[in-house]
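Student: Structure, please.
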Amino acid sequence: MQSFWSGRNCLITGGAGFGGAHLCELLLGLGARVYILDRWLPANSYLVLSGMKARTTFIQGDIRDMDLLRLTLQRFEINTVFHLAAQPIVPISNVLPLETLSVNAQGTYNVLESVRTAQCVERLVFASSGAYYGATTTNQAIPETHPPLPAANIYAPSKVAGDVAVRAYAHIYGMKAAVCRFMNTFGPGDTNFSRIVPRAIKNLITNDTYDFGSRDDGSSQIDCLYISDMAKAYTHLAEKLDEVAGEAFNFGTGVPVSTKEVTSLTSRVFDDTERTPIFSGEKRAVPSIKYLDITKSRQQLGWQPTTSLPEGLQKTIAWYRAHWDEL
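Tutor: Next comes the predicted model:
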């Protein structure tokens, strides 16, 4: 049976990034023609190291360049847009708040306007974030109906702005557009070593102190989703846009795990050694807990995660070992 994606022209904004490159890999495997719009293409990106760049069309540019967006959509007759481009580094958002808002909020409006006025584009999927919900401590899975709460960074409200805008455009203009909300994703090719899994693997490969700094006390509970499951979430949602335009969907494992447990497990998977991770953050009386209710994605999209945390860590560690000298 022919794939839904066979011969379909897809644009991935931010496609040279970690999540974008894995989505690119999935779409190419499904027979799509993939176009990437990104500000840069690092030599150590998963897109380059996996050899996929030669199989795509790469357009260097910024989503805040409206003329470039419109020209790209029209020139390549783009059918489906996956909007992943963002300033995604949470600590940087507080240092560069205007840049973060400019890219994540204004940039998303630019993409929406370009898609709305382009006759060739049929559908759009937006990469939102679990940061949409703000800071939470309740030990309950968060449903899509949960309102945004106060956050400790500028990244969260910048993603709320894009999330709300996408859903509004769908309702006001009849666009086939919807929102993906993810939590902590991990897997091969993530070069942001401030994130918990890449940092753990870096410490292990370099035989460095198993230290995770002062940002956490080890008690925070997060939802770790393997990157290939994330990529499938995008395509599952895009395929169902005729039915679910204007909605938001959570994607995760639905199971919280503490940062201490994640790092301890990473150590065991790495070389069967039990290391004690060092977390020097101020001890919390109430742990930070955030994980997503994925019932809606299961029921309406037929999506569910298929890679367990140990299996995902095993695949991720193997990739870093094979490519460490190139990073």
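
Student: CA only for contacts and neighbour counts going forward, please
Tutor: OK.

Student: Tell me how many other residues crowd the closest residue to residue 298 other than its chain neighbours.
Tutor: Nearest residue to residue 298 in three dimensions, chain neighbours excluded: residue 304, at 5.7 Å (C-alpha to C-alpha, 6 or more residues apart in numbering). Other residues lying near residue 304 total 20 when counted by other C-alpha atoms under 10 Å.

Student: all helices of the stretch 201-327 of the chain, in order?
Tutor: Along the stretch 201-327 of the chain, counting by DSSP state H, counting those that start in this stretch, helices occupy 227-239, 241-244, 259-271, 295-296, 309-323.

Student: now the fourth one, how far from the chain's geometric center?
Tutor: Distance, stretch centre to chain centre, for helix 295-296: 19 Å (C-alpha atoms, centre = their mean, to the nearest Å).

Student: What of the last one?
Tutor: Averaged C-alpha coordinates place helix 309-323 at 18 Å from its chain's average position (C-alpha atoms, centre = their mean).

Student: Let's compare: structure for the following, please.
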Amino acid sequence: MSLKISIVGAAGFVGTNLALAALEAGHEVCLVDVADRLGRLRSSGLLDRAPHQFVDLSKPDAGLEASADVIVHLAALPQVDFSMYEPARVLTNNTAVTANVLDSARAMNAPVLFTSSIEVYGGNEGALFTENSPLLPLSPYAASKISCEEYLTSLRHGFGIETTTVRLTNLYGPWQAPDRIVPRVIAQALSGMKSEAVTGRLRDFLAVEDATRALLGLVDRGVWGETFNLSAGLPAGLEEVADAIADLTGARAATRINSPIRDGRGPSLIASPAHLKERLGWRPSTPLPDGLRTTVSWYSEHESWWRRFEAQFGADRDGPHFLLDHAYSF
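Tutor: As a prediction, this is how the structure comes out:
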């Protein structure tokens, strides 16, 4: 069944991939974002394929113009690192945007699929997190997501709005900005630059196409009133990922660096996807080595998009200058 889907945060990494997948699946899509800051919508051809609304939803009384059958709310200032430099801005922006999205949802009586993050769990020494695990925000970004989750819960109980929360793991794939580890190391390798990888960190990497398949599955089936981890459930060390990229590109191995004492992250952050598998029949289909190989190929073929961010992926991580949200913020 074809649905009218408003994707809030459509100009982001996940939003761009989700919009492309939704159109391919036969849905109608409205692209909503503050602007096409990094040129994803233009470069992907989405601006020519779907209507869009550029609006700053963090402003008072801002809202969605087009009616929708479903709203997928992806919009956020998303970087843990950025939130350590701009904590109040991240919290204020993310909660204000969510409040305005939900006001629009109430007005048009549309359900909302909200994407949170497994960062809400903080981290541990290796045990899998489930949806019922205690929440431990180690960064302002994680705290903002918890605040948004609680606001969704209050409106679901207080006003009957249909919502579902999906906690995303570490996604990677086409159109991801090169201030995240996978595209950053790829861009550095393809540019002949040295790379660094933090040791002692286990993370859960999931190909974005697997994630968009799950998100569209929840929308298609109308699964509301629940919370899901969207994850692979498989640990991978950051240095392991960097080494795999070095092997694929013929670059030198990444330099190992120790974990900072406080950077908003825990040592291991792996979430179980069992609830989503049980409820939707979904499971990841892209092994990490295959996904990294495909991603390296995509960045090799799309240099014209990411090359302009060389000032960021060429900068060290001692300050905010490697962050695209810092360089391209309004």
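
Student: which position in structure 2 aligns with the residue nearest to residue 298 of structure 1?
Tutor: Using TM-score structural alignment, the equivalent of residue 304 of structure 1 in structure 2 is residue 283.

Student: Pretty sure that match sits against residue 233.
Tutor: No: between residue 283 of structure 2 and residue 233 there is no contact under C-alpha atoms under 8 Å: 10.2 Å.

Student: Identify the contacts common to these two.
Tutor: Residues touching both residue 283 of structure 2 and residue 233 (C-alpha atoms under 8 Å, 6 or more residues apart in numbering): residue 273.

Student: How is residue 126 of structure 2 assigned, secondary-structure-wise?
Tutor: What DSSP: H, G, I helix; E, B strand; the rest coil gives for residue 126 of structure 2 is coil.

Student: Leaving out sequence neighbours, find the closest residue to it.
Tutor: Nearest non-adjacent residue to residue 126 of structure 2, counting by C-alpha to C-alpha, 6+ apart: residue 268, 5.3 Å away.

Student: That neighbour and residue 203 of structure 2, how far apart?
Tutor: Distance, residue 268 of structure 2 to residue 203 of structure 2, using C-alpha to C-alpha, to the nearest Å: 6 Å.

Student: In contact with the residue mapped onto residue 49 of structure 2 from structure 1: list those residues for me.
Tutor: Aligned counterpart of residue 49 of structure 2 in structure 1: residue 55 (TM-score structural alignment). Residues near residue 55 of structure 1 by C-alpha under 8 Å, 6+ apart: residue 34.

Student: distance of residue 55 of structure 1 from residue 79 of structure 1?
Tutor: Residue 55 of structure 1 is 18 Å from residue 79 of structure 1, where distance means C-alpha to C-alpha.

Student: My read is that the residue nearest to residue 298 of structure 1 contacts residue 297, right?
Tutor: Yes: Residue 304 of structure 1 is within contact range of residue 297, at 7.3 Å (criterion: C-alpha under 8 Å).

Student: Could you give the number of residues near residue 162 of structure 1?
Tutor: The burial count for residue 162 of structure 1: 25, using other C-alpha under 10 Å.

Student: repeat for residue 302 of structure 1
Tutor: Residues contacting residue 302 of structure 1 under the criterion other C-alpha under 10 Å number 13.

Student: now swap in residue 137 of structure 1 and tell me
Tutor: Using other C-alpha under 10 Å, residue 137 of structure 1 is surrounded by 12 other residues.

Student: which residue lines up with it in structure 2?
Tutor: Aligned counterpart of residue 137 of structure 1 in structure 2: residue 124 (TM-score structural alignment).
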